[in-house]
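S.K.: Okay, sequence plus prediction incoming.
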Amino acid sequence: MNNLPLRHYAELNRALRDGQETLLIDLREEADFATGHPLFAANLPLSKLEIEILDRVPRRNTAITLYDNGQRYDQRQDIRLVQIAAARLKALGYVDIALLAGDLHGWQEAGGELFIDVNAPSKAFGEWVEHHYDTPSFSAEQVQGLLQSGANVAVLDVRRFDEYQNMSIPQGISVPGGEVVLRLRDLVPDPTTQVIINCAGRTRSIIGTQSLINAGVSNPVAALRNGTIGWTLAGQELVHQQQDSYPPLSENSRQAAWQPVQTLAQRAGVQHIDLAQLIQWQADEQRTLYLFDVRAQDEYQAGHLPGARHVPGGQLVQETDHYASVRGARIVLIDDDGIRANMTASWLAQMNWQVYVLDAETYREHFTESGSWAPSTAAVPTIESVLPQQLAAWLAEGDTGIIDLTTSANFIKRRIPGAVWTTRGALPQILAAQPTYKRWVVTCTSGLLARYAVTEVQALTGAPAYLLQGGTLAWIDETLPLEHGASTYTENPRDRYRRPYEGTDVTADAMQAYLDWEYGLVAQLEKDGTHGFKRLTN
């Protein structure tokens, strides 16, 4: 296929077992990726390549292996996703690109395991942790009984705040997992209080509970078994739009966490480096390096080290495959006092990552950047743009088509009237089914992704194509008309996998099937044999 070399299962399996840098990219949309993939495959859809690849694969000579499970970009010309992706990657300067020999069928035939769902390495690790550490847990009925009896208990929800607001356990307090050890004494000043850790399913509650145990807290601690899924399956009511979050950090809580976390990191084999070592590694063209700031968002925005990506520690452990897509790369973590970075590093080290913590005293004065993290994106082709009012005039004339590349959820929520939704990977099929227009306009929520599809739409339609300047948000700012609700284009969207623990309209059967899958992950890990997870030393 365009003379691209093949990389075989045996070579990739050996590299994973030996801890070598390995990158296997699944080019399908997330919902298709979730149907089955190798354990350490990174889901990087063709449709998002230009806006994600540079941060997820920062080294241009990384050995990249692509697969698409036979999916076509253009059915008419029999062009596959891997062909388009390889061409785009070469244009971006990547030089070592190969195809997975035999695709997913070849992987399985050679003896490779396929894992369903998303963030499989982290979820499998959570199950491995519970299995090997006997992480304590209470059933939903037990926790409800404690709450109803007025027992001395604190429920700490370790998900993101938006997830907590969507649905949570009564009396729960939001404290994302990377913060829970640091802030425990402010949240739970009484060392006799029973602490209950919950998430939506299992992984983050297991990791949060075991984090407190590993850090040697004196409180009794237990996970809410199966999280909000378990709560719902028990017939108990969740609450919505709770606002309770952790208070400002006290010096007492910081001091209580500091020494136990340093000891824990040492037991996990975490190493520390200074700024000079970091700079040397950043110049190393033979090793991939990820630099993450694991503090809370407001702290990062107030000041951070240039080049550090903001990823809260709990989410980094939960979604490691997304943020650090090159398995076997170096990871360096930063905070401002050595607690959250070392806590997060203790988990990544057990996940068999080469993880290091930058000594805080060597770089605090270098927190010279402020604001949110901005992704590195590919150069944009020369394109023409159009303002919302001009687009409105064209649409009124009936001779302009509009393609919207936002997420399907955003498209359902609000869109420009008459817009056609698709992912970039399906553009040829969607455009082939449209009427002939004098021109096309391409949009997405902000215009970021749409910039890369304008020339693509023009080539596929043979008509002039334009970017909606500022995206759909600019249209909204002009108070122009919007459509809302489901569309024929979103009847079976593949851009996002609907997690069985999301929302309140998931069936009990789907929830139970998800839990059953998680229960079986430890056995599947052993069959796969590439994980390398390891326990703490005594």
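M.R.: Done, it's in. Numbering: from 1, shown residues only.
S.K.: Please make it C-alpha for all contacts and neighbour counts, starting now.
M.R.: Will do.
S.K.: quick one: furthest residue from the center of this structure?
M.R.: Distance from the centre of the chain peaks at E397, with 42.0 Å (CA atoms, centre = their mean).
S.K.: now that one: how far from Y437?
M.R.: Note on E397: its distance to Y437, by CA to CA, to the nearest Å, is 11 Å.
S.K.: need the strands for the stretch 351-500 of the chain, in chain order.
M.R.: Residue ranges of the strands in the stretch 351-500 of the chain, as given by DSSP state E, counting those that start in this stretch, are 354-358, 385-386, 400-404, 420-421, 439-443, 465-468.
S.K.: Can I get those strands in TSV including mean neighbour count and distance to L81?
M.R.: Listed next are these as TSV, based on neighbours: other CA atoms under 10 Å; distance: least, CA to CA, whole Å:
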stretch	mean neighbour count	distance to L81
strand 354-358	24	32
strand 385-386	16	27
strand 400-404	24	20
strand 420-421	24	19
strand 439-443	25	21
strand 465-468	27	23
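S.K.: Got another one to weigh against that:
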Amino acid sequence: MAAVDPHEAKRRLHAPSEIACLDVREHGQYGEGHPFLAVPCPYSRLEAMVAALVPRRDVPIILVDEGDGLARRATKRLAALGYAEIDWIDGGAPAWAAAGYTLFKGVNLPSKTLGELVEAQWHSPAMGPDALEAWRSEYRSFQLFDGRPAVEFAKMTIPGSRSMPNGEAGHRWEALAPEGGPVVINCAGRTRSIIGAAGLALMQPGLPVLALENGTQGWALSGRTLAHGVAAAPLPAAQTAASRQRADAFMAAHGLLQIDRAEADRLAREPGRTTYLLDVRDPTEHSAAPHAAAPSAPGGQLVQATDQWIGVRRARVILADDTGLRAALAAFWLRQLGYETCVLAGIDAWPADWRLPVEPLGRRHPAALPEVAASEAVSRAREGDLLLDLRGSFDYRAGHLPGAAWSIRPRLPAVAGRGVLLAGDTSTTALATIDLIEAGAVSVHRIAGDAQGWRNAGLALETSPDAPADADAIDFQFFVHDRHDGNLDAARRYLAWEMGLLAQLDDAERGEYRLDAIDLRAGCEKVGTGFSR
């Protein structure tokens, strides 16, 4: 366990072997600039997140901090869990930039960049808002799908768009195809429009599929009105036999590997390899029949935000579903991102207790804290106990208990010799307790309930619109955060950020991708003019 200079860290990150680059800074700090391959794993939730992100205990790990010593503290926590090979970038993110390497703003960089590469290299067809409106005025037959999850669709969408999360359209095609005409796919910006359109076009060769250029943000920037509060209709049922046939054809066409449970067991036990198993079905299907073996990772979202599930570069990923089609599509995209992928179909027939072998985990965090009522916490704070609110900074601003100070695990105040009362969820407070006890707190209790419960109990909460100050609210990502709330300038800056990603890549970062040789233009010849590529 040692500090490594940025040049050595860069070399390791792009070497052929497995490695995890974990950024232990908080979400707001991460969003303002991080190494391209860094995966967010904030110190405030480190022990709760790392086992899923990095399931193999002997995989090499490189940590990123702000050059403030936080990585050393995180190393101690990870060692307690059994991780054996942990280093950190000497000087953190500032040193990375000083060495001449780019700190990328935003989140989900590898996935976002994939969308831009697909557009540039595969010439994926797209159309803008004016062309879509022209189709409508001409009463042309077409289908408009929103490729995001239902909750995002309900917030805002293009008027007339139907909720159809990416990866589901091909699986449910028989229920959709009778409407006929070309298909247009939108998201909130660019990535899921591009990836969703490209994926459906590959699933349905010859079908004209276009991305709606710049999604809902482009629609708003064109001066048009978005639809808000539209409830997503239930997804139509799939014809499983047709879905299986489509899966077999797609896997054969793109050289994807299908395995059985015995092979999955064998691969998971292979020394020196990290294997993930993820259920890519729609979340409602996973909830109705969950399997301990595979956490839910809806295919469209997995491709959009791979680093929320997969923390180890060059790992092996097994994708599971019922017919093989949704798993095959997700496997195809993850392969473009540089992962080894396999398809495991028939999840609905798995034994309920079947799971991949899992290494034993070290000490994660203490048992649930003893609790006190909010009213008692306020009284004890007046008598000298320290009342800390570990909820999100904006939740604190909106309403907190009288006398509570906002804090976060990386920046806990001095507590030696004092009792401490913590507001926040059970996991966050339990993890902060590790640090508080080491710092000399004589007792730590969690405050029962939440803000609404405190109000219901008759407590008058204090508000503080400017505290903590923006500079101290390191948990909140300010980078174009209000682009979906009417701030058109933020939308312009966000779209410019997405379109500028390719220009920021160096050769090593570009080399992480393994894009197949594909050209998507031919499928749109029949729609004539009106699309931009």
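M.R.: Done, it's in. Please read these numbers as outputs of a predicted model, since none were measured by experiment.
S.K.: Got a TM-score for the pair?
M.R.: The TM-score (TM-score structural alignment, normalised by the length of the second structure) is 0.86; 512 aligned residues with a CA RMSD of 3.1 Å.
S.K.: Tell me which of the strands of the stretch 351-500 of the first structure sits nearest to I51 of the first structure.
M.R.: strand 439-443 (15.1 Å; CA to CA).
S.K.: I'd like to know which elements that closest one is packed against.
M.R.: Counting contacts by 3 or more CA pairs under 8 Å, 6 or more residues apart in numbering; DSSP states H and E, strand 439-443 of the first structure is packed against strand 400-404, helix 454-461, strand 465-468.
S.K.: so which of the ones you listed gets nearest V143 of the first structure?
M.R.: With CA to CA as the criterion, V143 of the first structure lies closest to strand 400-404 of these, at 45.5 Å.
S.K.: With the second structure overlaid, report how far that closest one is off on average.
M.R.: Superposing on the second structure places strand 400-404 of the first structure at an average distance of 2.8 Å from its equivalents, by mean CA distance after the TM-score superposition for the first structure.
S.K.: How far off centre is that strand?
M.R.: The gap between the average C-alpha position of strand 400-404 of the first structure and the chain average comes to 29 Å, counting by CA atoms, centre = their mean, to the nearest Å.
S.K.: What residue in the first structure is paired with M164 of the second structure?
M.R.: Under the alignment by TM-score structural alignment, M164 of the second structure pairs with V175 in the first structure.
S.K.: how many neighbours does the residue nearest to that match when sequence neighbours are not counted have?
M.R.: Spatial nearest neighbour of V175 of the first structure, excluding adjacent residues (CA to CA, 6 or more residues apart in numbering): V158 at 5.2 Å. Counted with other CA atoms under 10 Å, residues neighbouring V158 of the first structure total 28.
S.K.: What residues does V158 of the first structure make contact with?
M.R.: Residues near V158 of the first structure by CA atoms under 8 Å, 6 or more residues apart in numbering: 174-177, 180, 197-199, 204-205, 208, 314.
S.K.: measure R330 of the first structure to V188 of the first structure for me?
M.R.: In this view, R330 of the first structure and V188 of the first structure are 35 Å apart by CA to CA.
S.K.: ignore the last one, D96 of the first structure
M.R.: For D96 of the first structure relative to V188 of the first structure (CA to CA), the value is 52 Å.
S.K.: just L480 of the first structure next, same as before
M.R.: Distance, L480 of the first structure to V188 of the first structure, by CA to CA: 50 Å.
S.K.: before we move on, the earlier item: by neighbours, which of the contacts of V158 of the first structure wins?
M.R.: The contacts of V158 of the first structure, ranked by neighbours (other CA under 10 Å): first place N198, 33 neighbours.
S.K.: which residue lines up with it in the second structure?
M.R.: Per TM-score structural alignment, N198 of the first structure is aligned with N186.
S.K.: So that match is in contact with Q217, correct?
M.R.: No - assessed by CA atoms under 8 Å, N186 of the second structure is found out of contact with Q217, at 10.1 Å.
S.K.: ok so, going back, let me have the strands of the stretch 351-500 of the first structure in TSV, extended by distance to R59 of the first structure.
M.R.: As requested, these are exported to TSV (distance: least, CA to CA, whole Å):
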stretch	distance to R59 of the first structure
strand 354-358	17
strand 385-386	32
strand 400-404	31
strand 420-421	33
strand 439-443	30
strand 465-468	30
